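In: have a look at this fold, sequence not included:
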């Protein structure tokens, strides 16, 4: 949809504020989950320098939460610090379960590869045709998320050299648990976020910032596949997983734990 509003008119419109309330709050949820994931991973790491680096990554994500909250106050739209949508809770639960099993490989793949892939796509989207404050913050956070993603790629590449079978096992497990949930959030649906924020679902349309959900999904899958290729996983083993991801309908995703849903379900 062509945007004919001036930036001032756009920022002042309720539809734009509702859109940012939805997108930014969902992003804050992902950042909070990332803090939890990184701190969960720290005890599994033996190398002191790597342990310190992962603590820094957790601190980066916490800084993103605070910066996004300040953006909401500045632009004047509602937001909240918490995980509302069940996808975040389910991904976080997977990382905790694998951490309890001592499976650092699966934890890194889930957080540093899969979640961070979507983070880079989300912050790229927030730089397109938004207000100057949102663009500036999104550009700054994007650079840190790219660094997190690259660190994960480097880590898994090294692990692949040491134990290829273990990495492929962990990748398949993480992919099946995490990617359907991630893909389902690139969708004109939410479980209860609009209700929690007290905004009208019908106004939350990415068309306001000239975004198309199909293109966002393509961007996410392309980035994901490019990173997996760079790691060097066996194409014959990952190709079926990619095929199922492309064929799945993200709108059909349902949380395994219905208790993760709070508030009234809503869709646009």
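Out: Noted; the coordinates are in hand. Treat the numbers as computed from the prediction; the structure is a model and nothing was measured.
In: drop to CA atoms for contacts and neighbour counts, all remaining ones
Out: Noted.
In: what helix or strand is the closest residue to residue 223 other than its chain neighbours on?
Out: What sits nearest to residue 223 in space, not counting adjacent residues and going by Cα to Cα, 6 or more residues apart in numbering, is residue 117, at 6.6 Å. Using DSSP states H and E, residue 117 sits within helix 116-125.
In: so what's the residue nearest to residue 223 up against?
Out: Applying Cα atoms under 8 Å, 6 or more residues apart in numbering to residue 117 gives the contacts 149, 220, 223, 224.
In: can you check residue 154 too?
Out: So residue 154 contacts residue 231 (Cα under 8 Å, 6+ apart).
In: got it, and residue 31?
Out: 61, 62, 64, 65.
In: for the protein, which segments are assigned as strands?
Out: With DSSP state E as the criterion, the chain has strands at 189-190, 266-267.
In: which of those sits most buried?
Out: A comparison of these by mean neighbour count, using mean count of other Cα atoms under 10 Å, puts strand 189-190 on top with a mean of 20.
In: what packs against that strand?
Out: Judged by 3 or more Cα pairs under 8 Å, 6 or more residues apart in numbering; DSSP states H and E, the packing partners of strand 189-190 are strand 266-267.
In: next up, a structure to set beside the first:
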């Protein structure tokens, strides 16, 4: 399959790359929608402006992924309402409706962004250098979102460490389960993610030098490090992660 000058993607790998980009584009658009919702929850103009700025950055990331897919002649599926992403977005909207800013920040800036940084860093090593570069650059930019979110959440955590940890656990059990399913074993026929063009892309990852278990391990390690920086006791966070699907 022909792509941009100097780029050649083998036909039997094109669907794998297309599926990976479909997940990335959809995830960035969910992030855009979440940040747009955060703008309505922020208590002051500074927070509102930051949320809008982050939403614009997520849209730019999605467009960058779209552009590289187009240049490489790859088919993508974009659907923020797809099974797992739809579950994450629905949970976020429920907390937003309740006016729970801290829960929303946990979902977007700890759970989703931490996982994105870890996964994009690994995808930045893909054999196709053009696609790898977009993932690597996006990983670095997403890391700034995580840092900003952790700074804000650290204040809330310091005010009521036990209550904060209880809230994190409640959000974790709902949202991280859906996120972890994206990296768990192959989806059953009744649980197709809705973004893979054919069979679940996870079974084909070794063809582009990736391992599902390694991706899952790095993502969860980054997530645990984020929780640790917020003062969540390790014995609690490790127990939460142990409940996630393999």
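Out: Yep, it's here. The structure displayed is predicted, hence computed values, not measured ones.
In: rewinding a little: in the second structure, what residue corresponds to the residue nearest to residue 223 of the first structure?
Out: Taking TM-score structural alignment, residue 117 of the first structure has residue 114 as its aligned residue in the second structure.
In: from residue 148 of the second structure, how far out is its match?
Out: Plainly put, residue 114 of the second structure is 12 Å away from residue 148 of the second structure if you go by Cα to Cα, to the nearest Å.
In: next one: residue 156 of the second structure
Out: On the measure of Cα to Cα, residue 156 of the second structure and residue 148 of the second structure end up 13 Å apart.
In: which of those two has more neighbours?
Out: residue 156 (15 against 12; other Cα atoms under 10 Å).
In: what's the closest non-adjacent residue to the aligned residue in the first structure for the more buried one?
Out: Aligning on TM-score structural alignment places residue 156 of the second structure opposite residue 159 in the first structure. Setting aside the residues directly before and after it, residue 159 of the first structure is nearest to residue 167 in space (Cα to Cα, 6+ apart), at 6.8 Å.
In: for the one you found, which residues are in contact?
Out: With Cα under 8 Å, 6+ apart, residue 167 of the first structure has these contacts: 105, 106, 156, 159, 160.
In: what of residue 68 of the second structure?
Out: Shown in contact with residue 68 of the second structure (Cα under 8 Å, 6+ apart): 130, 131, 134.
In: which helix runs longest in the first structure?
Out: Counting by DSSP state H, the longest helix found in the first structure is helix 132-162.
In: give me the number of residues near the equivalent of residue 171 of the second structure over in the first structure?
Out: Under the alignment defined by TM-score structural alignment, residue 171 of the second structure corresponds to residue 174 in the first structure. When neighbours are counted by other Cα under 10 Å, residue 174 of the first structure registers 23.
In: just the helices in the stretch 1-150 of the first structure please.
Out: All helices of the stretch 1-150 of the first structure, identified by DSSP state H, counting those that start in this stretch, fall at 7-12, 14-41, 48-75, 86-100, 104-108, 116-125, 132-162.
In: pull out the buried residues from the first one.
Out: Okay, so that is helix 7-12 of the first structure. For helix 7-12 of the first structure, a neighbour-count test (16 or more other Cα atoms under 10 Å) marks 10, 11 as buried.
In: quick one: it to chain centroid distance?
Out: 27 Å (Cα atoms, centre = their mean, to the nearest Å).
In: what residues does that helix touch?
Out: Residues contacting helix 7-12 of the first structure (Cα under 8 Å, 6+ apart): 16, 17, 75, 130, 131.
In: out of these, which are buried?
Out: Applying the neighbour count, that is 16+ other Cα under 10 Å, the buried entries in those are 16, 17, 130, 131.
In: wait, the third one sits on residue 209?
Out: Yes - using Cα atoms under 8 Å as the test, residue 130 of the first structure is close enough to residue 209 to be in contact (6.2 Å).
In: ok, now how distant is the aligned partner of residue 83 of the second structure in the first structure from residue 145 of the first structure?
Out: Under the alignment by TM-score structural alignment, residue 83 of the second structure pairs with residue 86 in the first structure. Going from residue 86 of the first structure to residue 145 of the first structure by Cα to Cα gives 22 Å.
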